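> Okay, sequence plus prediction incoming.
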Amino acid sequence: MTSTTKTPIVLIHGLWMTPTSWDTWAERFRAAGHDVIVPGWPGIDDRTVDDIRSNPAALKGVGLKQIADHYERIIRALPQKPIIMGHSFGGVITQMLADRGLGVAYVGVEPGQTAGVTALPASTLWTGTPILSNPFGRNGAKPLSKRHFHFTFGNDLPRSESDKLWKEYAVNSYNRVFFEGVTSVLNEKNGVTHVDYDRADRAPLLIMTGEIDHVVPPAIGKALVKKYRSTGSPAVVDYKEWPGRTHRIVSQDGWEEVADYALAWALEHAQQPAAA
C-alpha cells in the first residue's frame, strides 16, 4: 500500500462477483490519490473467475459472519480507519462493519437489507429462487446461469451483451449467505445480520439504489433508511436513488457519476480519521 495522507478506501464486492467487479471505482479512487483495498471474500481472494467456476469448493459453507470477520481483520491492520463501501451483499457486510465501528464513513451501494428490514419485493425474491428453492443446498455453491445473470445484472442490455459480462465476471454463489440474509429479515434480534439501528456513535452512512435494479429495488433502500431513522439516533443516514441504474451500477455506463458522488459524500461526512 503506497503512502498517502488521504483516507484509505475499502471496497467490498457482492454475491456472484469477485473483486474485479470494483475495477472501475478502484482505479478512479486511486487516481484521486487514495489507497484502495479490494479484498475478496474468503474462498475467492485473488482467484480468477475461471478458477472459481472450475473449483468452487472453498465457497461452500461460508457465512456472513465469517465474511464480516474476514474484513474486520483486514481493516484493523490498516494504519487508520477507512471509508468502507460495499455493493449488494457487500452492502450488508458494510452495515455489519459499521455496527462494529470500523470506518469513518460508509456507503451501501444497492445494499441488501439487514435483520428486521422486511421489505422483499417480488423481483428480489426471484433473484434468490435458484438458491432458495433447494434448502438442502444451503451450504453449496450454485453456479449463476446466463439467464439469471441477465435478470439480476444485465436487465438493461440485450441478452448477447449480458452473456459477455457473465463470462467476464460471474462466479458461483455462497448459498449459505443468501439463506442467512433472508432468514435474518424476519429475526431482527438474533439474525446473523443484526445491527443496532439506534447506535448514536455510528459514522455517517449513505444508502444508494438504482431505479431499475431487480435485486435491490429502491423499496429496499428506502426501508433501510426508514429503519435507521425511526430510532431517533443522531447518526447520519442519507439516501440517493439513481435513475435508470441496474444492479450493475458500479460498471454500468455512467458509473463515473455514481462513483464520484459516493466518494464526495464520504469525504464530506467522514469522521476524523483514527487508528483502527
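Great, that's in hand. The shown structure was predicted, so the numbers you read here are calculated from the model rather than taken from an experiment. Residues are numbered from 1 along each chain as shown.
> For the rest of this, base every contact and every neighbour count on C-alpha atoms.
Will do.
> which residues does Ala223 contact?
Ala223 is in contact with 117, 119, counting by C-alpha atoms under 8 Å, 6 or more residues apart in numbering.
> quick one: the helices in the stretch 151-276 of the chain?
Secondary structure of the stretch 151-276 of the chain by DSSP state H, counting those that start in this stretch: the helices cover 159-169, 175-185, 218-229, 255-269.
> neighbouring contacts of the last one?
Taking C-alpha under 8 Å, 6+ apart as the criterion, the residues outside helix 255-269 that touch it are 24-25, 29, 83, 105-107, 204, 206, 249-250.
> let's see 6 Å
Ala105 (C-alpha atoms under 6 Å, 6 or more residues apart in numbering).
> That one: which residues count as buried?
By neighbour count on 16 or more other C-alpha atoms under 10 Å, the buried set for helix 255-269 is 255-256, 258-259, 262-263, 265-266, 269.
> Among the helices of the stretch 151-276 of the chain, which comes closest to Lys65?
helix 175-185 (9.1 Å; C-alpha to C-alpha).
> the strands in the stretch 1-150 of the chain, which residues?
9-12, 36-37, 83-87, 105-109 (DSSP state E, counting those that start in this stretch).
> what packs against the first one?
The elements that strand 9-12 packs onto, with contact taken as 3 or more C-alpha pairs under 6 Å, 6 or more residues apart in numbering; DSSP states H and E, are strand 36-37, strand 83-87.
> picking up where we left off before, would you turn the helices of the stretch 151-276 of the chain into JSON lines with distance to Lys6?
Formatted as JSON lines, the helices of the stretch 151-276 of the chain follow (distance: least, C-alpha to C-alpha, whole Å):
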{"stretch": "helix 159-169", "distance to Lys6": "30"}
{"stretch": "helix 175-185", "distance to Lys6": "33"}
{"stretch": "helix 218-229", "distance to Lys6": "28"}
{"stretch": "helix 255-269", "distance to Lys6": "10"}
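> try this one side by side with the last:
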Amino acid sequence: MSQPVVLIHGMWCTGANWARVCELLQSRGYACFAPTLPAHEPVADQPLHVGRCGMRDYLAFLIEAIRMQSFERRPVLIGHALGAVLAQQLAARIDALALVLLTPLAAHGLGGLRAANLAVFAPWLRSGALWRRPHKPSFQAAAHGLFNRMTPDRQRSLYETLVHESGRATFETLLPWADFTRAAAIRSDDVRCPVYVVSCGDDRLTPAAAARRVGARYAGVARRHYADRGHWVIDDEETEEMVHGICSWLRPFEQREALARHVR
C-alpha cells in the first residue's frame, strides 16, 4: 500500500506543473494526487471562469477531491507558494500525516503583498476592481520573479504552461486587511501534523524571510534553506535532491504510522 501525497499547485499553475515532483515521488513508492484547482484548466475561456473563484472555492474543492480519493492512509500534503496557503488550511481541517510547504506565500498577518514581488503583480494592482480581474504576469515579470534561475529557453517553455489566476483569490491572500471574510486565514493552532518548510535565497516571488515567518507558526518545524535557488523549486536542477530530503524526513512518520496500524 503506497503512501498518498497530495500536491497543491500555486498561482498561475495547474496540476501538470507537478510532473517532475510526481515522477520523483512515484519512483520512491509514493502515490501522487495532483489536482488542478477550479477554473485553472488551460482552455480558451479560462480567464473568464477563474475570475469568479476565491480561496473558499479552492479549499472546498480540495476537501471534496481528497474525500473522493478514499485514501486508506493519512495523506502527506505538499503545497507550493499559494498552494502552501491552501495546504495549511487543509491540514487544519483534515487528518494529514505531514505538511510540506515549498516557498510558501505569506498570508494573513505574515506580510501579504509586502512580502511578495510587487513587479509580478503591478499590472493587476493598477487595473482597479482587483477582486474581479483575473491576471497573469507578463513574460518579463515571470522570467524575473518566477523563473529567474532558468535559461531563456526554459523560461519561455515554462511561461507557456501558465494560466490566469483569480483576482479575488489573490486579493484575499495578499491583501489580508481587505479580506473581511478571512477566506485565506490559516488556523495554525489546529495543524497537528509535522511541518517541513523549504525556502530559497534567490526567490523573488516569495522571499526566504516570508517562508521563515510561515515556519515560525509551527512548533518543531523542520526547515531546509537553499541559498542559490529561485522560486521554481518544483522543476529545477535541485528538485531531485529536495525531494530526496523531503522523503528522508517523512520516513520516520511513515514508519510510526505503519507500526500503529500493525498494533491495531
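Good, I have the coordinates. Nothing here was measured: the structure is a model prediction, and the numbers come from that model.
> Give me the TM-score for this pair.
Scored against TM-score structural alignment, normalised by the length of structure 2, the superposed chains reach a TM-score of 0.87; 257 aligned residues with a C-alpha RMSD of 2.5 Å.
> coming back round to it: now the helices and strands packed on strand 9-12 of structure 1 in CSV, with distance to Ala274 of structure 1 and mean neighbour count?
Formatted as CSV, the helices and strands packed on strand 9-12 of structure 1 follow (distance: least, C-alpha to C-alpha, whole Å; neighbours: other C-alpha atoms under 10 Å):
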stretch, distance to Ala274 of structure 1, mean neighbour count
strand 36-37, 17, 21
strand 83-87, 12, 26
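> could those go into a markdown table alongside distance to Pro8 of structure 1?
Output for the helices and strands packed on strand 9-12 of structure 1, formatted as a markdown table (distance: least, C-alpha to C-alpha, whole Å):
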| stretch | distance to Pro8 of structure 1 |
| --- | --- |
| strand 36-37 | 6 |
| strand 83-87 | 6 |
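> So for Ala57 of structure 1, which of these sits nearest?
strand 83-87 (23.5 Å).
> ok, and what's touching the closest one?
By C-alpha under 6 Å, 6+ apart, the list of residues contacting strand 83-87 of structure 1 reads 9-14, 94, 103-111.
> Apply 8 Å and report the result again.
Contacts for strand 83-87 of structure 1 (C-alpha under 8 Å, 6+ apart): 7-14, 91-94, 103-111, 266, 270.
> what's the closest of the helices of the stretch 151-276 of structure 1 to Gln66 of structure 1?
helix 175-185 (9.9 Å).
> ok now that closest one, how far from the chain's centre?
Centroid separation between helix 175-185 of structure 1 and its chain, computed with C-alpha atoms, centre = their mean, to the nearest Å, is 14 Å.
> Return the set of buried residues in it.
175-182, 184-185.
> now swap in stretch 159-168 of structure 1 and tell me
For stretch 159-168 of structure 1, by 16+ other C-alpha under 10 Å, it's 159, 162-163, 165-166.
> among the helices of the stretch 151-276 of structure 1, which is nearest Trp41 of structure 1?
Across the helices of the stretch 151-276 of structure 1, closest to Trp41 of structure 1 is helix 175-185 (C-alpha to C-alpha), at 11.3 Å.
> Pull the residues that contact that closest one.
Against helix 175-185 of structure 1 from outside (C-alpha under 8 Å, 6+ apart): 60-64, 113-118, 128, 131-132, 137-142, 190-194.
> cutoff 10 Å now
If you take C-alpha atoms under 10 Å, 6 or more residues apart in numbering as the criterion, helix 175-185 of structure 1 is touched by 15, 59-67, 89, 92, 112-120, 125, 128, 130-132, 134-135, 137-143, 190-194.
> and those residues, which of them are in helices?
64-67, 89, 92, 125, 128, 130-132 (DSSP state H).
> quick one: which of those is nearest Trp41 of structure 1?
Ile67 (6.1 Å).
> Would you mind listing the residues in contact with that closest one?
By C-alpha under 10 Å, 6+ apart, the contact set of Ile67 of structure 1 is 40-43, 90, 93, 177.
> possible to save the residues you listed as TSV with distance to His148 of structure 1?
Converted to TSV, those look like this (distance: C-alpha to C-alpha, whole Å):
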residue	distance to His148 of structure 1
Gly40	23
Trp41	22
Pro42	24
Gly43	23
Gly90	20
Ile93	23
Val177	18
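> rewinding a little: now flag whichever of the ones in helices among the contacts of helix 175-185 of structure 1 is closest to Phe151 of structure 1.
Nearest member of these to Phe151 of structure 1, counting by C-alpha to C-alpha, is Gly128, at 11.2 Å.
> If you drop the residues flanking it in sequence, what lies closest to the closest one?
Phe178 (7.3 Å; C-alpha to C-alpha, 6 or more residues apart in numbering).
> That neighbour maps to what in structure 2?
Aligning on TM-score structural alignment places Phe178 of structure 1 opposite Thr170 in structure 2.
> From Leu250 of structure 2, how far out is its match?
31 Å (C-alpha to C-alpha, to the nearest Å).
> And for Ile66 of structure 2?
Taken as C-alpha to C-alpha, the span from Ile66 of structure 2 to Leu250 of structure 2 is 20 Å.
> which residues touch Arg147 of structure 1?
Contacts of Arg147 of structure 1 (C-alpha under 10 Å, 6+ apart): 154, 159, 162-163, 166.
> That one matches what in structure 2?
Arg147 of structure 1 maps onto Gln140 in structure 2, by TM-score structural alignment.
> Over to Arg30 of structure 1?
Checking TM-score structural alignment: Arg30 of structure 1 goes with Gln26.
> number of nearby residues for that match?
When neighbours are defined as other C-alpha atoms under 10 Å, Gln26 of structure 2 has 16 of them.
> List the contacts of the nearest residue to Val21 of structure 2 once chain neighbours are set aside.
Closest residue to Val21 of structure 2 in three dimensions, ignoring its sequence neighbours and counting by C-alpha to C-alpha, 6+ apart: Ile234, at 6.2 Å. Residues near Ile234 of structure 2 by C-alpha under 10 Å, 6+ apart: 9, 17-22, 80, 102-103, 240, 242-243.
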